[in-house]
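> Sharing a model prediction with you, sequence too.
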Amino acid sequence: MGYKVVVAGATGNVGREMLNILAERHFPVDEIAVLASRKSLGTEVSFGDKTLKTQDLDTFDFTGWDIALFAVGSGPTKKYAPKAAASGCVVIDNSSLYRYDPDVPLVVPEVNPDAVLGYAKKNIIANPNCSTAQMVVALKPLHDRAKIKRVVVSTYQSVSGSGKAGIDTLWDETKAIYNPTDNYSSDVYPKQIAFNVIPHIDVFLEDGSTKEEWKMVAETKKIIDKNIKVTATCVRVPVFVGHSEAINIEFEDFLDEAEARDILREAPGCMVIDKREDGGYVTPIECVGDFATFISRIRQDSTLDNGLNIWVVSDNLRKGAALNAVQIAETLGAKVLKKG
């Protein structure tokens, strides 16, 4: 016996990936419903070898459904997630709305799988920010060995993190540069993204950081250890899919780079590609469509007694969003619902 599964936001980038991954991982689905806003009503989406038509999120009755994967943004989530949860359907939410709610677990299954057991307080589980998800997959096994004191991370985040509008903007700006008569303009980013980088993701806060940077700090503390100090600089780069991160880690205890490499090779969700030669590392274009979090450039930091540098790359539409949501559903099934 399998599950009755809802995917809300099925026509968006993340919603479509959720459907792909449910099919690829053979998640035990007995029945599936795909939901979208009224303007996308009837749009067809693929689920394995099936073609499904979207239903109206506004009028859908969640009663009798087991799991709802939400990829609709914070506004619609605020309206519809409590409705689904009150109907007995467990919501796995990809937006930022519930991530910092103390009554809602924030889960990365390779890192804190037992946290799903806290879902019952609100019948909701939160999916972390895309940049946080891949980072904590790499940090947790190292933290278990040598205890992390401080993390300094610089991100190189693809435009797909801004949704379809970000992808379209990079594509159209690039075309306009080669064909200036196009006169293309967009309000998705505050500056040109084509052939450029923008050190600004989400809104600015009073202390000068952006909300994306704050998310990485708050979420790492909630998922791994509240005592870890984190400072982040988040940058949008002209890459279509795949986030990269340069991470500097300070530990309480010494951790040799060779041991760190061995630990990460054995860690769930991690794939180490670390050869000290031309091309002996992973770049974003190589991670697209993959489930793994790739780790390269593992090396000692000579400026610290107990420091390491690592390079982390992952498909942000997968591990940073859709894959992690499906993994949460798998974990919930294995630990709580136990139907599949």
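On my side now, so go ahead.
> Could you use CA atoms for every contact and neighbour count after this?
Will do.
> Do I have it right that Ile21 meets Asn324?
No - using C-alpha atoms under 8 Å, Ile21 is not in contact with Asn324, being 9.9 Å away.
> of those two, who's got more company?
Asn324 (28 against 23; other C-alpha atoms under 10 Å).
> ends of stretch 279-295, how far apart?
13 Å (C-alpha to C-alpha, to the nearest Å).
> Tell me which residues of it come out buried.
281-284, 287-289, 291-295 (16 or more other C-alpha atoms under 10 Å).
> Please compare the first structure with the one that follows:
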Amino acid sequence: MGYRVAVVGATGNVGREMLNILAEREFPCDEIAAVASPRSTGMEIDFGETGKKLKVKNIEHFDFTGWDIALFAAGSGPTKIYAPKAASQGCVVIDNSSLYRMEPDVPLIVPEVNPDAIDGYTKRNIIANPNCSTAQMVVALKPLHDAAKIKRVVVSTYQSVSGAGKAGMDELFEQSRAIFVGDQVEPKKFTKQIAFNVIPHIDVFLDDGSTKEEWKMVVETKKILDPAVKVQATCVRVPVFVGHAESITLEFENEISAEQAQNILREAPGIMLVDKREDGGYVSPIECVGDSETYISRVRDDSTVENGLALWCVSDNLRKGAALNAVQIAELLGRRHLKKG
């Protein structure tokens, strides 16, 4: 026996990727529903490469009774309305928005990092998926933290425009084309020109001068990994379509060398170490697109602090940062709590 699974926000970038990954990983579905806003009702979308077409159902009329799992990729607005409704009807919600991440009674899960925390889902019937930049970072940090205890993290991100949705991807494409033909470039989705530029601003500014994206990385890392870890983040939007990169500097409580870290990362779940100290011996964002792993390169000692390391971390943000992590949570939920057959 399999599960009845609904993907809410199925017509967006992340929703489509959720469907692709459910099919790719052969998640045990007896029934799959694609659910979206009224304007998408009736359109047909692919269920991965299975050849099966799904007719999109209207979220406003969808009854979650009898459905086991709902993967939400609909944004905070619709999620605020429909996630509690689904949860109250007995369907476990796995939500990709930021709405529930810091709620104390909602587990925030990266399966390779804190799988045991999923047991708390019964309080609300809701599980939160972390921010894309946080997800890939904590996968890299967890095995190193277990080995030598991380005290401090300083991270600078290089985040692709797909993190801002289809509108972000369209803007990069349109601006790049406009520049080549000599047309005027006018920012719409982003605060400044994104084509051939970088923008040190993701989400809104907070009173302390940080942005909300940076705040998310701080508080989510503490909730998922360890509340004692200090985190400083600078989040930057770059003219890349898919794939987030991060430059991470770590300070440890205990001694750890670059070689020890490489050996640990080589064996860690969800990580692919590609770290040859030669031209091209590292992974860039374009090379990770479509892959499930978090890639680590450029592991080296940081001589500016005692017990310090620096590394480069790259991942497909639509997969590990969003859709894949949600499906992995569903798989974990099935193994631990929703066993069938």
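Perfect, I can see it now. For clarity, every value in this text was computed on a predicted model and none was experimentally measured.
> What segments of the second structure are strands?
Ranges of strands in the second structure, per DSSP state E, are 3-8, 29-36, 44-46, 53-55, 57-58, 69-72, 92-95, 126-128, 150-159, 230-237, 244-252, 271-273, 294-301, 308-315.
> can you list those strands in a markdown table and add distance to Phe190 of the second structure?
Below are these laid out as a markdown table (distance: least, C-alpha to C-alpha, whole Å):
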| stretch | distance to Phe190 of the second structure |
| --- | --- |
| strand 3-8 | 26 |
| strand 29-36 | 25 |
| strand 44-46 | 29 |
| strand 53-55 | 33 |
| strand 57-58 | 30 |
| strand 69-72 | 25 |
| strand 92-95 | 25 |
| strand 126-128 | 26 |
| strand 150-159 | 13 |
| strand 230-237 | 9 |
| strand 244-252 | 17 |
| strand 271-273 | 32 |
| strand 294-301 | 27 |
| strand 308-315 | 22 |
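> Can you get me a residue count around the corresponding residue of the second structure for Thr132 of the first structure?
Applying TM-score structural alignment, one finds that Thr132 of the first structure aligns to Thr134 in the second structure. Thr134 of the second structure: 21 surrounding residues under other C-alpha under 10 Å.
> so what's the residue nearest in space to the middle of the second structure closest to, chain neighbours aside?
By C-alpha atoms, centre = their mean, the mean C-alpha position of the second structure lies nearest to Gly321, the distance being 1.7 Å. Computed as C-alpha to C-alpha, 6 or more residues apart in numbering, the closest residue to Gly321 of the second structure that is not its neighbour in sequence is Cys132, at 3.6 Å.
> Which residues does stretch 50-68 of the first structure contact?
Contacts to stretch 50-68 of the first structure, defined as C-alpha atoms under 8 Å, 6 or more residues apart in numbering, come from residues 3-8, 10, 33-38, 40-46, 80, 83-84, 87-92, 329.
> quick one: contacts for Ala115 of the first structure?
105-107.
> how about it, what's its partner in the second structure?
By TM-score structural alignment, Ala115 of the first structure lines up with Ala117.
> what about that match, distance to Val92 of the second structure?
Distance from Ala117 of the second structure to Val92 of the second structure, by C-alpha to C-alpha: 15 Å.
> can you check Gly243 of the second structure too?
Counting by C-alpha to C-alpha, the gap from Gly243 of the second structure to Val92 of the second structure is 29 Å.
> wait, isn't Lys80 of the second structure in contact with Leu99?
Yes - in this structure Lys80 of the second structure lies within contact range of Leu99 using C-alpha under 8 Å: 7.3 Å.
> Many thanks, have a good one.
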